[in-house]
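Student: Sharing a sequence plus its predicted fold:
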Amino acid sequence: MAINNRGQAALADSLYFLMIVSGLATFLFFFASSYGIGVTERVGLEYRSDYAVSALKTLLYSSTPRISGETLETATEVDFLLAAMKEDFADNGQFDDVNRLVVNNVVGLMEPIADSFNYMYYIYLPGENKFAFLMLYVSQWTWTEVRGSQVDVSPGESVVFLCNPKALNKLDELVTNIGRIYQSNSRMQLVKIKETGGRGYDVFPAQVNLTMWVSTALPETDSGNILDSSHLNCNPKCFLRLRNGRWEEC
């Protein structure tokens, strides 16, 4: 009888020990899995944030021909893109001649991630409460109906819009509905030659921003398309990127 009791006690101890070991093993498995997922997400976040920072720095100091129509290989004179932008702005307080040049440089710089990410690049004048420049790179999505709901299934061609929102808070309608964003900010000063004919110039502090996000369909608003004049105020004339890599006007 004593032997049977000892056997039952040993069996019970073994079961308890097995339960404890199984519980610890399960805990360690889930901890390791969640830790790995967390590390992966953090590394991805850091990589995308670093890419945005590096892209903005590269953009401001990228080289461009001084004469429109020339290439970097054949240009007689080369300067920073930032210098060309400041020179263009100094004439009349807005960007005219460099818009296409800036679009080409931004698109070329973001090409390695363009298949997976959309982005916008803008220069904002806080003292004037207006945008000096804003370009929006978005993918056109194909929609399909699944069980009565519209679902975005695949991106098509990519489009670049030049926009001019009436205020900075107009961007909130976009950035609050596109998921996680990765952005970089910088500051610079733009100058405009005084129109009085005398010497001197007006100084405009400016904020430069590059924001990117995982490609998704643009959100709709209660009052209509987010690209229209009451929201982002985008120019109907845009640039379309075809799947073969060519660009043409919309």
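Tutor: Sure, I can see it.

Student: C-alpha from now on. contacts and neighbour counts both.
Tutor: Noted.

Student: Might you report the residue contacts of the residue most central in space within the chain?
Tutor: With distances taken as Cα atoms, centre = their mean, M212 lies nearest the centre of the chain, 0.9 Å away. With contact taken as Cα atoms under 8 Å, 6 or more residues apart in numbering, M212 is in contact with 52, 117-120, 181-183.

Student: rerun that using 10 Å as the cut-off
Tutor: In this structure, M212 makes contact with 48-49, 51-52, 110, 113-114, 117-121, 136-137, 175, 178, 180-184, judged by Cα atoms under 10 Å, 6 or more residues apart in numbering.

Student: which non-adjacent residue is nearest it?
Tutor: Spatially, and ignoring its direct neighbours in sequence, M212 is nearest to Y119 (4.1 Å; Cα to Cα, 6 or more residues apart in numbering).

Student: Near the one you found, how many other residues are there?
Tutor: Applying other Cα atoms under 10 Å, we find 24 residues neighbouring Y119.

Student: So it is in contact with S158, correct?
Tutor: No - Y119 sits out of contact with S158 when judged by Cα atoms under 10 Å, with a separation of 11.1 Å.

Student: which stretches of this protein form helices?
Tutor: All helices of the chain, identified by DSSP state H, fall at 2-60, 81-92, 99-109, 172-175.

Student: Show me whatever sits in contact with both of Y119 and S158.
Tutor: Residues touching both Y119 and S158 (Cα under 10 Å, 6+ apart): 137-139.

Student: OK, contacts around V39?
Tutor: Listed by Cα under 10 Å, 6+ apart, the contact partners of V39 are 33, 45.

Student: Use this one as the comparison:
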Amino acid sequence: MERMNYKGQAAITDALFFLLIVMSLVSFLFFFSSQYGRTVGEYSNSKFGSDYAVSALKTILYSSFARDGLPLTVDGKFGDDCTPDSCSEEVDYLIAAVKEDYADDENINFFREELTDSIKKVMMPVRNSFDYLVYIKVNLSPYSYPYFFMSRKEFTSTASGAFITDVTAVQKDYYCNYNDLTAFNQNKINHFIVFVGAKGQAVSSLYLPVIGDTEFREGEIQLILWSPNDFNSENPLFVDLDCVLREDVLELEAAAAP
């Protein structure tokens, strides 16, 4: 009888150990599958962001631009809605006009809004998924940033007691390095990018002419995407970029115009 009791206890102990092993394996598989799914999701999102950034930057660089400011012809032809007086045949790459703009005073101001509008059109398909910035850097000592545009979402929430009942996202556009501060540098940009976590990045070399200079200035244009990040405009890393709302910049420039 005692031997049977011992066998029963041993069987129960073996069953408990087996159950413990099974539970451990199930927990491990659940943890592994959840982490694997998250890793695959992050990789897919990052891959999509990188591919889109490269394609978007190419589109921005080679987008068509009417020299006289008129709408472009349709497939190079005039029609009922597009006459020689209302449409333009004088077409060039927008980046060529930007280079000419820089050559005048080493700044981008005359064609700045055309460049910004082109960027916003190219980024429109992913505006709900990504925030982004585009900047042009010239390899001087110190570096010069004649163009720096950022578009990001800012979130506001409505609370009822201890519960948040509504969250609203507002897209806001900024021109950064607006005051052309001497303390502005690449490290501040890099710190901000690390903070938001870039999901896509593309860069292309630029050679910018300057009137009176026989050599081109070497530079680059960068496009960086990241998932919308809920930080306010008082965040030190954002403040360091010296960003001013685009609408405020336009109002200031309109008020200062003769």
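Tutor: On my side now, so go ahead. Bear in mind that the values here come from a model prediction, so they are computed numbers and not experimental data.

Student: Any idea what the TM-score is?
Tutor: After superposition, the two chains reach a TM-score (TM-score structural alignment, normalised by the length of the first structure) of 0.75; 226 aligned residues with a Cα RMSD of 3.3 Å.

Student: Mean neighbour count, the helices of the first structure: which tops it?
Tutor: helix 81-92 (a mean of 18; mean count of other Cα atoms under 10 Å).

Student: what's the angle between that one and helix 99-109?
Tutor: 160 degrees (axes from the mean of the first three to the mean of the last three Cα atoms, to 10 degrees).

Student: Could you check how far helix 81-92 of the first structure is from the centre of its chain?
Tutor: Centroid displacement of helix 81-92 of the first structure relative to its chain, using Cα atoms, centre = their mean, to the nearest Å, is 24 Å.

Student: how much does it stray from the second structure?
Tutor: Its aligned residues in the second structure lie a mean 2.4 Å from helix 81-92 of the first structure after superposition (mean Cα distance after the TM-score superposition for the first structure).

Student: Now do that helix against helix 2-60, angle only.
Tutor: Counting by the same axes, to 10 degrees, helix 81-92 of the first structure lies at 50 degrees to helix 2-60.

Student: Q140 of the first structure reaches V159, doesn't it?
Tutor: Yes - using Cα under 10 Å, Q140 of the first structure is in contact with V159, at 7.1 Å.

Student: Mind listing the shared neighbours of the two?
Tutor: The contact lists of Q140 of the first structure and V159 share L240, where a contact means Cα under 10 Å, 6+ apart.

Student: once aligned to the second structure, how far is the longest strand anywhere in the first structure on average?
Tutor: Longest strand in the first structure, counting residues (DSSP state E): strand 130-146. Superposing on the second structure and averaging over aligned pairs (mean Cα distance after the TM-score superposition for the first structure), strand 130-146 of the first structure comes out at 3.4 Å.

Student: which residue in the second structure lines up with L101 of the first structure?
Tutor: Counting by TM-score structural alignment, L101 of the first structure corresponds to E114 in the second structure.

Student: residues contacting its match?
Tutor: By Cα under 10 Å, 6+ apart, the residues touching E114 of the second structure are 65, 69, 94, 97-98, 120.

Student: Mind putting the residues you listed into a markdown table with distance to F28 of the second structure?
Tutor: What follows is those, written out as a markdown table (distance: Cα to Cα, whole Å):
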| residue | distance to F28 of the second structure |
| --- | --- |
| F65 | 57 |
| G69 | 63 |
| L94 | 55 |
| A97 | 59 |
| V98 | 56 |
| K120 | 45 |
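
Student: Y119 of the first structure matches what in the second structure?
Tutor: Under the alignment (TM-score structural alignment), Y119 of the first structure maps onto Y132 of the second structure.

Student: how much space between that match and G200 of the second structure?
Tutor: According to Cα to Cα, to the nearest Å, Y132 of the second structure and G200 of the second structure sit 9 Å apart.

Student: Which residues are in contact with each of those two?
Tutor: Any residue near both Y132 of the second structure and G200 by Cα under 10 Å, 6+ apart counts here, and that gives 53, 223-227.

Student: on that earlier part again, filter the contacts of M212 of the first structure down to the buried ones.
Tutor: Buried subset of these (neighbour count, 16 or more other Cα atoms under 10 Å): 48-49, 51-52, 110, 114, 117-121, 136-137, 175, 178, 181-184.

Student: returning to that earlier point: would you list the shared contacts of Y119 and S158 of the first structure in JSON lines and tack on distance to T74 of the first structure?
Tutor: Below are those laid out as JSON lines (distance: Cα to Cα, whole Å):
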{"residue": "Y137", "distance to T74 of the first structure": "29"}
{"residue": "V138", "distance to T74 of the first structure": "32"}
{"residue": "S139", "distance to T74 of the first structure": "33"}
